[in-house]
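Here is the input, now give the coordinates:
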Amino acid sequence: MPEDKHSKALDLTDAALEKIVAGDEKAADRLIEQAKKLDPSAPGEVLRDLDEDASNSKSQ
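Purely as a prediction, here's the structure:
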C-alpha cells in the first residue's frame, strides 16, 4: 500500500479524535469511515499508539 494513503488515513483518524473531543461524533464517524477506506489498519494503529502513550504516562 502506498505510504501516502496510509499517512492520509492516519491524519483522518487524528482528525476524527479531535471531532470526538469537540463532541461531534457524526463527523468523527465519517472521518473514520474515510480512513478505513484508505487503509483499514490506520484507526487501530492510532488507538494502539494512544494506549501505549497512556500506559507510558501511568508508569512514569
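
CA only for contacts and neighbour counts going forward, please
OK.

What segments of this structure are helices?
3-22, 25-38, 42-59 (DSSP state H).

and residue 53, how many residues sit next to it?
11 (other C-alpha atoms under 10 Å).

what's the answer for the one 5 residues further on, then?
Using other C-alpha under 10 Å, the number of residues around residue 58 comes to 8.

and it, how far is that from residue 26?
Using C-alpha to C-alpha, to the nearest Å, residue 58 is found at 31 Å from residue 26.

what about the residue most central in space within the chain, distance to residue 48?
In the chain, the residue lying closest to the centroid (C-alpha atoms, centre = their mean) is residue 13, at 2.8 Å. Using C-alpha to C-alpha, one gets 12 Å for the distance from residue 13 to residue 48.

And this one, please, so the two structures can be compared:
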Amino acid sequence: MDLTGVRPFIGIPFALAGLVLGIVGCTGPRRGKWLAALAVAIAALGLAAEFIMIVGAARP
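So this is what the prediction gives:
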C-alpha cells in the first residue's frame, strides 16, 4: 500500500490536538504551566512542519 499522498496529512490531527490541549493547560490556576507552554510550542512546530511537507508535496 502506497501512502505517499497521505503521509503529509497524518500529523495534523495530533498537532492540532496538542495545540488545543496545551492552550487549555495554560489557562486557569494549574501547576505546570511551563510544560503546557512547551507543549504549545512543540505542537506549533509540528503543525508548521506538516504544512511545509504539504507545500513540498504539492510542488512538481
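
Can you give the structural similarity as a TM-score?
Here the TM-score for the pair of chains, by TM-score structural alignment, normalised by the length of structure 1, is 0.50; 41 aligned residues with a C-alpha RMSD of 2.3 Å.

ok, back up a step: which residue in structure 2 aligns with the residue nearest to the centre of structure 1?
By TM-score structural alignment, residue 13 of structure 1 lines up with residue 19 in structure 2.

How about residue 44 of structure 1?
Counting by TM-score structural alignment, residue 44 of structure 1 has no partner.

and residue 44 of structure 1, how many neighbours does it have?
Neighbourhood size, residue 44 of structure 1 [other C-alpha under 10 Å]: 13.

How much space separates it from residue 17 of structure 1?
12 Å.

Residue 3 of structure 1 now?
Distance of residue 3 of structure 1 to residue 17 of structure 1, computed by C-alpha to C-alpha: 21 Å.

between those two, who's got more neighbours?
Neighbours around residue 3 of structure 1 and residue 17, counted as other C-alpha under 10 Å, are more numerous at residue 17. The numbers are 22 against 9.

I'd say residue 38 of structure 1 and residue 7 touch.
No - counting by C-alpha atoms under 8 Å, no contact exists between residue 38 of structure 1 and residue 7, whose distance comes to 9.4 Å.

out of these two, which sits in the busier spot?
Higher neighbour count among residue 38 of structure 1 and residue 7: residue 38, with 20 against 15, using other C-alpha under 10 Å.

Contacts only, for the more buried one.
Taking C-alpha atoms under 8 Å, 6 or more residues apart in numbering, we find residue 38 of structure 1 in contact with 5-6, 8-9.
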